[in-house]
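Novice: sequence plus the predicted model coming up.
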Amino acid sequence: MSVTTIATPFEKLNEIGLKVSNKVHYQRDPKDLAEDTVRMKEGEYNDTGALVIKTGEFTGRSPKDKFTVKDEVTENTVHWNDFNIALDEKHFFIIRDKIVHYLNELDELWIRDAYACADPAYRINIRIVNEKPWINLFSYNMFLRPTAEELKNFNAEWTILSAPGLQLDPKECGVRQGNAAVISFKHKTVLIAGTGYTGETKKGIFTVLNYILPQEQNVLSMHCSANMGKEGDTALFFGLSGTGKTTLSADPNRKLIGDDEHGWTNTGIFNFEGGCYAKTIDLSEEKEPEIFRAIRPGALVENTTFIPGTKTIDFSSKEITENTRVSYPLDFISNALEPSVGGIPKNIFFLTCDAYGVLPPISKLTPEQAMYQFISGYTAKVAGTEAGVTEPKSTFSACFGAPFLPLHPGKYAEMLGKKLNETKANVWLINTGWTGGGYGVGNRMKLSYTRAMITAALEGKLNNAEFVADPIFGVLVPTECPNVPTEILTPRNTWADKNAYDQAAKNLAAQFVTNFKKYESGVSADILAAAPKI
């Protein structure tokens, strides 16, 4: 077993009791990290050379087990709620000590220095300490990678300690169960225990940036993907998981800036990350060629199974989870933009997968409607189909990313509203969900049609189109769109039972209004007036 020579001092780790010794693998490259994983019998290669692993009990984030330390820094700044759950500082110290002790007892550790934010003006340096080499590979893929010269004087501002094999005592540690992800803004530390789900690492730093950038740097942090056209025009794609952020931003005719997390400054936008973390359920080369081809040596594939008797991944399988994923560096995408920095956005797309089949496939929003939809953050999925539940389930997630927003949603919405007024960017609502009826009756909108609608918007082909206001939601629906059948643009026309559509639309409108009540006191009358009409 070879261990990489340590080239960077680790005083801050020593100060908290972590014994950084010859057992440490520092800045291992992807090939070595994959070999370490296979050597430990924690992963295997598929037939294209990608590393395939299982994350264990947790195959997704655990929002109820994510905690923020409540202290003099955060007490009056964090918006405490079901996502921002307070933890006493004394429990932070207990958990940190337990993780340090646990890591000190291991035969090997993997440490990586990386950074977030592609714009140098906002860069934060991160040191990640891992129990598992495959989580270190995930960190290599997802964060930005310092040069050898930059590593010589690397000063880590934030530290991530990851110990998925450690089960916490809930009573002693002040947590809900044996796993926890804890953020301390005072100590600039993220603690992860009891879960091997790699996304906790990435979303921990995203949450950190969502706290720091708006307050300290006047930068709007966003849960969105972004790309750039040949003329330098930038587009943003907001949406919850499963709405198409990654798929629709990976456009062969545009440069990919990033697929998930960005900041908007006075001069443009920048990616927080150095990689992509794409869903792979039902992945095919035909539908998503860039993502499909990114599954090669260096990529990390999570919680998939093989076709029996082969090393070919069965992307249709939900045997382990529906949330199957792959992480890979941004440059695995053939048209990735480097550095991943773009100009002021000209077009902004809010993506929703409306399983009720009610919302138009494309509509234009006024600034007030944009603010209403942004604060609402709507999508609807089909929940629990394996158990026979076929009714759609609505999800409202403020700013399309509520679990990662430490500040009040109104802060991010206010910043977006100001930028929309300053830049006059076009805002479009895109329904990637059902048409011709809700789930079980209608069909999922064809990806080719969605791409055609977005392309038309990006190329200005809808600038002179005729628009008709939707009678309930008020959004402006084009009567024509290049390469899209006219009859699908107005959703009511696609339903065989028009009365059933009217009832479904009223029901969804009522859900919007009910959800928005919690924000009424903090928004303007103009935004309230953009609500659906019941």
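Specialist: Nice, thanks for sending it over.
Novice: okay, CA-based contacts and neighbour counts for the rest of this
Specialist: Fine.
Novice: tell me the secondary structure for Ala452?
Specialist: The three-state label given to Ala452 by DSSP: H, G, I helix; E, B strand; the rest coil is helix.
Novice: is it in contact with Leu462, as I believe?
Specialist: No: applying Cα atoms under 8 Å, one finds Ala452 not in contact with Leu462, separated by 11.4 Å.
Novice: the more surrounded of these two?
Specialist: Leu462 (20 against 16; other Cα atoms under 10 Å).
Novice: wait, what's in contact with that one?
Specialist: By Cα atoms under 8 Å, 6 or more residues apart in numbering, the contact list for Leu462 reads 456, 478, 481.
Novice: just the ones of the residues you listed in helices?
Specialist: Among those, the ones falling in helices (DSSP state H) are Ala456.
Novice: strands of the stretch 251-400 of the chain, residue ranges please.
Specialist: Remark: strands assigned in the stretch 251-400 of the chain by DSSP state E, counting those that start in this stretch are 255-258, 261-264, 269-271, 275-279, 300-302, 305-306, 313-314, 325-329, 341-342, 345-352, 362-365, 378-382, 392-396.
Novice: tell me which residues in the last one are buried?
Specialist: For strand 392-396, a neighbour-count test (16 or more other Cα atoms under 10 Å) marks 392, 394-396 as buried.
Novice: so how far is Tyr372 from Leu528?
Specialist: Leu528 is 7 Å from Tyr372, where distance means Cα to Cα, to the nearest Å.
Novice: which of the two has more neighbours?
Specialist: Shown here are Leu528 and Tyr372; by other Cα under 10 Å, Tyr372 has more neighbours (26 against 19).
Novice: distance of the more buried one relative to Pro403?
Specialist: From Tyr372 across to Pro403, the span is 19 Å (Cα to Cα).
Novice: name the surrounding residues that touch the longest helix along the chain.
Specialist: Looking across the chain with DSSP H, the single longest helix is helix 498-516. For helix 498-516, the surrounding residues in contact (Cα under 8 Å, 6+ apart) are 356, 358-359, 376, 396, 437, 472-473, 492, 495, 531-534.
Novice: which of those residues fall in helices?
Specialist: 376, 492.
Novice: kindly indicate which of the contacts of helix 498-516 lies nearest Val190.
Specialist: Phe396 (26.9 Å; Cα to Cα).
Novice: so the closest one sits against Thr379, correct?
Specialist: Yes: taking contacts as Cα under 8 Å, Phe396 lies within contact range of Thr379: 6.6 Å.
Novice: got another, please set it beside the one above:
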Amino acid sequence: MTSSKLSDKLNDLLTGDSIREQLSAEELTEKAVQRGEAVLTDKGAVRATTGAYTGRSPKDRFIVQESPSKEDIDWGSVNKPVSPEVFEKLYAKVLAHLGERDELFVFNGFAGADPESRLSLRVVNEFAWHNLFVHQLFIRPTEEELKGISPQFTIVSAPTFKADPEIDGTNSEAFVMISLERGIVLIGGTEYAGEMKKSIFSVMNYLLPKKGIMSMHCSSNVGDEGDVALFFGLSGTGKTTLSADPGRRLIGDDEHGWSDKGVFNIEGGCYAKCINLSEEKEPQIYGAIREGSVLENVVLDEEGIPDYDNGSLTENTRAAYPLDYIEGSVIPSVAGHPKTIIFLTADAFGVLPPISKLTKEQAMYHFLSGFTSKLAGTERGITSPEMTFSTCFGSPFLPLPATVYAEMLGEKIDEHGVNVYLVNTGWTGGEYGVGSRMKLSYTRTMVRAAIDGKLDGVETEKGSVFGLEMPKAIEGVPSDVLNPRNAWADKEAYDKKAKELADAFRENFKKFGSVSESIKTLGGPII
């Protein structure tokens, strides 16, 4: 079937009697419960479970290899190619499958809070709770905007359609296929709602740099004086938690652009991990889970009360809610240029210091390295922390070569005189299984000190592993925590583990052959 015929078939589908378009959060909540897709919590939030797929499925994500975009894509294990023919055949099957449904749910909205660079979206969902998810996660149009909206990209999501790998050319029954030329994201076989938001993030990571805008996997907030801070890091490193600071206003928790005017949120909502969530430690997130919110894979008791400490379904329990559920959030979510950048890593080796200030070269090195530990549940099959290097702290979502994003960051740091810090939210006093996870209260204190400028000019000592400048004292944080070697009882064991990590960094960085020697020599490990 040709592309034009597929477009006609989609248009026919969207004009059918089964379509429920632009329903409110209340209506979608009612539909999700009526259809048996979800149940309500004691606070009125929707709770759904996602079966076998409780996290992203990176091995099932493909980009259609078509002109002219195929010349720009960094093809490989992350951006796996699929032919236009395979895509079109599967697309036709999915449309036929959806055509047999009694009800389909359609959301129209935007990705990108900056009107000059936003992307207009249409999302077609088989599940009402999925449509509620995108209603809260993407940017909701005003009534006036809705009248003139013309979708540049359409997500077609059919979780109950299972692919046959031998026939359909997929890796498994699940698939996420992005066609940049057709403006289609095709999803099937997985009920995990996060695939929808991350696929559009991948699209924006392709489109924005072509407009001279840096796209970023980060959270962001702003203080009373207009001082913007960015928090880079993979899932589970603390982006959402640390950016949801009661003393600052939230711009966004996961995806942003940085233009010549400043930063803007790509989304209209938040998608927070909620394993071990408590009102005491994370009051803003805890309070946001109410009517209109969506919980994924959270265990409820008989009265509908969430047990956030229960990870029996997955460690990757999630809460999705609109940005305005966070008191004092910035709406529309745009702000000026950042003053501070925080790189977050969850080091399961227990080697990196809890906070250190980076030179520009070190910032470029650690941005390209994107070191962290994948935490349990964020991807299928991850049950304990695994060391990983995720380029630019967002490798799974970057269609273009890493150096495109890194060079843009370097230019921004120079242009705006940004302070950059590396913060380890991982382990201290030993590696995973021996030491303990860094206390959130300590991390909050250190991050606030960095953002408030309290670390400017403080006395530091240089670590032996990466030459990182570590503050000797921060009010409210025990001094023996600040130097990670001091926190280990067995210093020889620390040195051995540090060398192991440094060797891993060097080996990983070999893939960046075109990077300047100054970044390699001044930014990397020194032992």
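Specialist: Received it, and whenever you're ready, just let me know what you need. Being a predicted model, the structure only gives us computed values, none of them experimental.
Novice: care to give me the TM-score?
Specialist: Overlay of the two chains. TM-score (TM-score structural alignment, normalised by the length of structure 2): 0.96; 517 aligned residues with a Cα RMSD of 1.6 Å.
Novice: before we move on, the earlier item: take the buried residues of strand 392-396 of structure 1 and write them to TSV, including distance to Asp47 of structure 1.
Specialist: Output for those, formatted as TSV (distance: Cα to Cα, whole Å):
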residue	distance to Asp47 of structure 1
Pro392	37
Ser394	38
Thr395	37
Phe396	39
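Novice: closest one of the residues you listed to Leu87 of structure 1?
Specialist: Nearest member of the buried residues of strand 392-396 of structure 1 to Leu87 of structure 1, counting by Cα to Cα, is Phe396, at 25.5 Å.
Novice: now the counterpart of the closest one in structure 2: closest residue in space that isn't a chain neighbour?
Specialist: Here Phe396 of structure 1 is matched to Phe389 in structure 2, going by TM-score structural alignment. Distances taken as Cα to Cα, 6 or more residues apart in numbering place Phe371 nearest to Phe389 of structure 2, at 4.4 Å, with adjacent residues excluded.
Novice: and for Ser363 of structure 1?
Specialist: Closest to Ser363 of structure 1 by Cα to Cα, 6+ apart is Val477, at 4.6 Å.
Novice: contact partners for the aligned residue in structure 2 for that neighbour?
Specialist: Val477 of structure 1 maps onto Met470 in structure 2, with residues paired by TM-score structural alignment. Contacts here follow Cα under 8 Å, 6+ apart; on that basis Met470 of structure 2 touches 353, 355-357, 460-463, 482-483.
Novice: I'd like to know which of the contacts of helix 498-516 of structure 1 are buried.
Specialist: For these, buried by 16+ other Cα under 10 Å: 356, 358-359, 376, 396, 437, 472-473, 492, 495, 531-532.
Novice: and for Ser479 of structure 2, the neighbour number?
Specialist: Ser479 of structure 2 has 14 neighbours, counted by other Cα under 10 Å.
Novice: now do the helices in the stretch 1-150 of structure 2.
Specialist: For the stretch 1-150 of structure 2, applying DSSP state H, counting those that start in this stretch gives helices covering 3-14, 25-34, 84-99, 128-137, 143-147.
Novice: how far apart are the shortest one and its match in structure 1?
Specialist: Read that as helix 143-147 of structure 2. Once the two are superposed, helix 143-147 of structure 2 sits an average of 1.2 Å from its aligned residues in structure 1 (mean Cα distance after the TM-score superposition for structure 1).
Novice: that helix aligns to what range in structure 1?
Specialist: Going by TM-score structural alignment: helix 143-147 of structure 2 matches residues 148-152.
Novice: buried sites along that stretch?
Specialist: In stretch 148-152 of structure 1, counting by 16+ other Cα under 10 Å, buried: nothing.
Novice: quick one on the thing from earlier: so which of the contacts of helix 498-516 of structure 1 is the closest to Ala425 of structure 1?
Specialist: Of all the contacts of helix 498-516 of structure 1, Ala425 of structure 1 sits closest to Ser376, with 19.5 Å by Cα to Cα.
Novice: and that closest one, what does it touch?
Specialist: So Ser376 of structure 1 contacts 396-400, 512, 515-516 (Cα under 8 Å, 6+ apart).
Novice: go on, Ala229 of structure 2?
Specialist: 220-222, 338-342, 451.
Novice: quick one on the thing from earlier: tell me the spacing between the residue nearest to Ser363 of structure 1 and Lys364 of structure 1.
Specialist: 7 Å.
Novice: quick check, nearest of the contacts of Ala229 of structure 2 to Arg437 of structure 2?
Specialist: Ile342 (18.6 Å).
Novice: in structure 1, what residue corresponds to the closest one?
Specialist: Residue pairing (TM-score structural alignment): Ile342 of structure 2 is matched to Phe349 of structure 1.
Novice: that match contacts Asn431, correct?
Specialist: No: here Phe349 of structure 1 lies out of contact with Asn431, judged by Cα under 8 Å, at a distance of 10.1 Å.
Novice: centroid-nearest residue for structure 2?
Specialist: Nearest to the geometric centre of structure 2 sits Asp254, at 4.8 Å (Cα atoms, centre = their mean).
Novice: I'd say that residue and Ser219 touch.
Specialist: Yes: Asp254 of structure 2 lies in contact with Ser219 (Cα under 8 Å); the separation is 4.6 Å.
Novice: what sits in contact with each of these two?
Specialist: Joint contacts of Asp254 of structure 2 and Ser219 (Cα under 8 Å, 6+ apart) are 239-240.
Novice: report how many residues lie close to Gln152 of structure 2.
Specialist: Neighbours around Gln152 of structure 2, by other Cα under 10 Å: 14.
Novice: so how far is Ser117 of structure 2 from it?
Specialist: On the measure of Cα to Cα, Gln152 of structure 2 and Ser117 of structure 2 end up 12 Å apart.
Novice: can you check Val124 of structure 2 too?
Specialist: 23 Å.
Novice: the more surrounded of those two?
Specialist: Using other Cα under 10 Å, the more surrounded residue of Val124 of structure 2 and Ser117 is Val124, with 26 against 18.
Novice: just tell me what that one corresponds to in structure 1.
Specialist: Val124 of structure 2 maps onto Val129 in structure 1, by TM-score structural alignment.
Novice: excluding its backbone neighbours, what's nearest that match?
Specialist: Closest residue in space to Val129 of structure 1, ignoring its immediate chain neighbours: Ile111 at 4.5 Å, by Cα to Cα, 6+ apart.
Novice: what lines up with that neighbour in structure 2?
Specialist: If you follow Ile111 of structure 1 across to structure 2 using TM-score structural alignment, you land on Val106.
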